[in-house]
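Q: structure for the following, please:
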Amino acid sequence: MRNLPTKIHIQNTLTGKETELPIWKNGITRLFVCGPTVYDRLHIGNARTYASFDNFVKFLRYTGIKVRYIQNITDIDDKIIKKAEEEKTTPEEIAQKYTKIFKENMRALDITSVDKYLPATDYIQEIISQVERLIEKNYAYKIEKDLTADKAGGYYFDLSKFPDYGKLAGRTIEQAEDGVSRIDENENKKNRGDFCLWKFPKTNLPLSKKKTKKPILLDGEPVWWAPFGWGRPGWHIEDTAISEKELGPQYEIHGGGRDLIFPHHEAEIAEQESVSGKKPFVQLWMHTGLMTVEGKKMSKSLGNFITVDEFLKNNDANLFRLIVAMHHYRSAMDISERETTAAKEALNNIKEFFAKLDLITKKGVKEKNEENLKTLISFEEKFVGGLTEDLNTPKSLAAVFESINKFSQNIWKLNKLTAKNIKSSFENHLKILGIKIEYTKPDKSTEKIIKEREIFRNKKEFSKSDELRRQIEAKGYKIDDTPLGPLVYKN
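A: Okay, the predicted model is just below:
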């Protein structure tokens, strides 16, 4: 019973309006989402973004839409170099270490929709090509390194040549100075907001050195040969070089966290539209809301910085995916004790519902009930309908719990086949949100106690049956006596 939507609408950050999902002429929707800078363990704020886009892509594929979904990995950056200095190792080893941890985290959270993870260092030649073309078109200018002041130079993007800068965030070029990162700092820039495309090393390295595609380590920093000088890429151009190579100069959807709108995504627009001469670079921009912990911004200094590994030590991955789905992807998301408790209760309610359906499938009646079929169809329509409305996962979850309540009113009257179909439908739809409901069934020793307890209950020897109930509960199981017999499970 798959009810496929005719149209899907998504809020476009660029226009501030909902727009129909764009699809490429060959029937594929191309999506690029900014991935992690691999210098530390992934925190749950980043994971929220990746889980949200995982929901999005899984939904599109559920409807039959083909999606090519790629994500970059920033494996060369100031933060990586600094971490390598602190740990007395190389930037490459730091990047490899935390890339491995990142991918493990993604698997643990069932974030599985990405087709390719693409490290920036695999695209150095494409980055060099973009810088060359920007230089040729007079969008980039050179700042010489100042060896006497120990200052590195580089090639910078000239914002005065791109009047559309700021159109995504609603800012002007004059408002660009608060979007400058450390690699962009240089007092000799033409405009305060100009950003670095290619950073020269502080140590002088002659261009006459033999051309090579492999980097060399110079003063702890990896640098690559380029016809315009040894160096390493700026942050923004890594993404446009990758997306141009893999998706082309224009594609359908670009996503990331709200904190990346300015300056990162603005810079990407400036780079790609300048280098290709084609507009728009991207048709639809999607951004996830920020995350707080107990109402405060997550930071190491406040002691509320939560990594994915830390969260999963005490919680199930399904709990995280449910909390993410309880919030609209564009809204702020607060991780609090109250929020987590509510999500745990909701998850347990679904588990109990599934346990009941399994019992009915095993021992229930065979008669059909057309009213239950109508309720199931209504659930599927409402669940899918919510996702077509700007990926409104809270609305889809509301359909889940509304339907559970309806079915629960006369649940023991469900027939076997209907119970089986209800569970299958709920499983398939919850999988779109990365939620896989599992509960623990009784082991053999517990099954033996359950049977003994039933014998005492039938004999009305309730003191003995109550003692066996306590033994079952001591093992962590919940036990309910139902019209079909005992329901025993563990959350």
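
Q: can we go C-alpha only for contacts and neighbour counts from here?
A: Noted.

Q: the nearest residue to Val324 once chain neighbours are set aside - how many residues pack around it?
A: Nearest non-adjacent residue to Val324, counting by CA to CA, 6 or more residues apart in numbering: Arg48, 6.3 Å away. Residues within reach of Arg48, counting by other CA atoms under 10 Å, total 24.

Q: so which bits of whichever helix or strand Arg48 is part of are buried?
A: According to DSSP states H and E, Arg48 maps onto helix 44-62. Neighbour counts over helix 44-62 (16 or more other CA atoms under 10 Å) mark 44-60, 62 as buried.

Q: just the helices in the protein please.
A: Counting by DSSP state H, the chain has helices at residues 44-62, 78-86, 91-108, 124-136, 235-247, 266-276, 308-314, 317-325, 337-363, 370-388, 393-408, 416-432, 444-458, 462-474.

Q: nearest to Pro222, out of those helices?
A: For the helices of the chain, proximity to Pro222 was assessed by CA to CA; helix 91-108 is nearest, at 7.5 Å.

Q: and the closest one with helix 78-86, angle?
A: Computed by axes from the mean of the first three to the mean of the last three CA atoms, to 10 degrees, the angle separating helix 91-108 from helix 78-86 equals 110 degrees.

Q: quick one: helix 91-108 to chain centroid distance?
A: Mean C-alpha position of helix 91-108 versus that of the full chain (CA atoms, centre = their mean, to the nearest Å) differs by 16 Å.

Q: what packs against it?
A: helix 78-86 (3 or more CA pairs under 8 Å, 6 or more residues apart in numbering; DSSP states H and E).

Q: now the second one, please; I'll put the structures next to each other:
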Amino acid sequence: MYAWPASEVPALPGQGRDLRIHDTATGGLITLDPGPVARIYVCGITPYDATHLGHAATYNAFDLVQRVWLDTKRQVHYVQNVTDIDDPLLERAARDDIDWVALAEKETALFREDMTALRMLPPKQYIGAVEAIPGIVPLVERLRDAGAAYELEGDVYFSVEADPHFGKVSGLDAAAMRLLSAERGGDPERPGKKNPLDPMLWMAAREGEPSWDGGSLGQGRPGWHIECVAIALDHLGMGFDVQGGGSDLAFPHHEMGASHAQALSGEFPFAQAYVHAGMVALDGEKMSKSKGNLVFVSKLRRDGVDPAAIRLALLSHHYRADWEWTDQVLQDALARLERWRAAVSRPDGPAADALVEEIREALANDLDAPAALTAVDRWAALQQEQGGSDEGAPGVVSRAVDALLGVAL
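A: Okay, the predicted model is just below:
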């Protein structure tokens, strides 16, 4: 599966700072120290609907991670999946009387268009669950043969007891996990499971649903968590730098995935940091496909909203914060974009070297994009009020905003 075209990232003088970021597993800030190639895995979409602003906010956060690393003169190895076979996709296809493959391809194509418009840097590998199945099957067989998984009526479940580190990603107790498991795709009430929290690794073929050859597992399809584990291990290996996604993925998805990988490898941890973006609400409720309270990036674009303004709206909130989309959020972003473009359109302006360093410091401090925006606001206001004599300053600001914030002025 192919990703989307990369926008050029301007080179800046000097060098960025190492990233300090909030790690869900430890509950505090840690300083990441990747090698020459920083490795990041971000969980992708289940393509049964278009990209909404909750998606966009999440991918914007991890786009900033990449940009901070690139500014430190590192390379970035970014991997993202597409869950192009799952119950919600099949249910939506049945509801709309459309082939599930056609639905997945249509929505994935629209996602690519949205990511391109928003100037999100693409992953090096963009892997669908279906194309990953040949690599998933051997992992499930290994877990089963090692006693870390078991069969139940043809399905194969992972035993959470097989990983002594289970629970260290989310830090939740068993009762909270059980509630979230029921809400987020698990089946804690199924009779016969060794532990209510045990997640499915391989679902035996169901009548009327697609299935694949699972070798000794029989016909079926993979569970959600093992999909990402297989892709991440294949392309990044154990101990990569950042596992990313929305905060609703901390449990069960990232918790279970970490345990799968740790049981397979005997190594700990699966990722050096687990980084989670906050949720975006509309009319007082979290934006979600199940509730239908969505604002789509593609709809905003069709309505003529500049993608740079959409990105500025996302950047105006700290990535870990839960926040609400309103018309005022968009209007503020449009006004900010107009001010910034007016400021950099002049032939000269106030010196900008200190501003670049201020943006770098803000982003290195747990991706504090609102602080970076405020710094650019101050420079733009100074340009408006009194101008300056530095002929290169507007160009420096324009390149820095593009390189570090992904906003083209």
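
Q: let me see the TM-score of these two.
A: For this chain pair, the superposition-based TM-score is 0.90 by TM-score structural alignment, normalised by the length of the second structure; 393 aligned residues with a CA RMSD of 2.0 Å.

Q: just to revisit the earlier point, so how far is Leu430 of the first structure from the residue nearest to Val324 of the first structure?
A: Taking CA to CA, to the nearest Å as the measure, Arg48 of the first structure falls 17 Å from Leu430 of the first structure.

Q: ok, back up a step: out of the helices of the first structure, which gets nearest to Lys161 of the first structure?
A: helix 266-276 (8.9 Å).

Q: identify the residue of the second structure aligned to His132 of the first structure.
A: No His there; residue 132 of the first structure is Glu. Counting by TM-score structural alignment, Glu132 of the first structure corresponds to Glu141 in the second structure.

Q: its match: neighbour count?
A: Neighbour tally, Glu141 of the second structure, other CA under 10 Å: 21.

Q: I figured it hits Leu217, correct?
A: Yes: Glu141 of the second structure is within contact range of Leu217, at 7.2 Å (criterion: CA atoms under 8 Å).

Q: ok, back up a step: nearest to Ile143 of the first structure, out of the helices of the first structure?
A: Using CA to CA, those put helix 124-136 closest to Ile143 of the first structure, at 12.5 Å.

Q: contact partners of that closest one?
A: Residues outside helix 124-136 of the first structure that contact it (CA atoms under 8 Å, 6 or more residues apart in numbering) are 140-141, 197-198, 213, 224, 226, 228, 233, 237-238, 241-242, 245, 271, 274-275.

Q: swap in stretch 204-224 of the second structure?
A: With contact meaning CA under 8 Å, 6+ apart, stretch 204-224 of the second structure is reached by 83, 86, 133, 136-137, 141, 154-156, 199-203, 253.

Q: same check on stretch 268-285 of the second structure?
A: By CA under 8 Å, 6+ apart, stretch 268-285 of the second structure touches 21-25, 53-54, 57-58, 61, 169, 238-247, 249-250, 258-259, 261-262, 286-287, 293-294, 319-326.

Q: repeat that for stretch 306-314 of the second structure.
A: Here stretch 306-314 of the second structure makes contact (CA under 8 Å, 6+ apart) with 56-57, 60, 117-118, 301, 329-330, 332-334, 336-337, 406-408.

Q: closest one of these to Arg178 of the second structure?
A: Nearest to Arg178 of the second structure among the contacts of stretch 306-314 of the second structure, counting by CA to CA, is Ala57 at 27.6 Å.

Q: distance of whatever residue of the first structure lines up with the closest one relative to His287 of the first structure?
A: In the first structure, Ala57 of the second structure lines up with Arg48, judged by TM-score structural alignment. Going from Arg48 of the first structure to His287 of the first structure by CA to CA gives 11 Å.

Q: again with Glu252 of the first structure
A: From Glu252 of the first structure to His287 of the first structure the distance is 14 Å (CA to CA).

Q: of these two, which one has the most company?
A: Taking neighbours as other CA under 10 Å, Glu252 of the first structure and His287 compare with His287 leading, 23 against 20.

Q: need the counterpart of the more buried one in the second structure.
A: Using TM-score structural alignment as the criterion, His287 of the first structure maps onto His276 of the second structure.

Q: list the residues that contact Glu324 of the second structure.
A: Contacts of Glu324 of the second structure (CA under 8 Å, 6+ apart): Val280, Ala281, Leu282, Asp283, Gly284.

Q: mind giving me the PyMOL select for those, buried ones only?
A: Those of the contacts of Glu324 of the second structure that count as buried under 16+ other CA under 10 Å are selected in PyMOL with:
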select buried, resi 280+281+282
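
Q: I'd like to know which of the contacts of Glu324 of the second structure is nearest to Ile30 of the second structure.
A: Nearest to Ile30 of the second structure among those, with distances taken as CA to CA, is Val280, at 24.9 Å.

Q: gap between the closest one and Asp87 of the second structure?
A: Distance from Val280 of the second structure to Asp87 of the second structure, by CA to CA: 24 Å.
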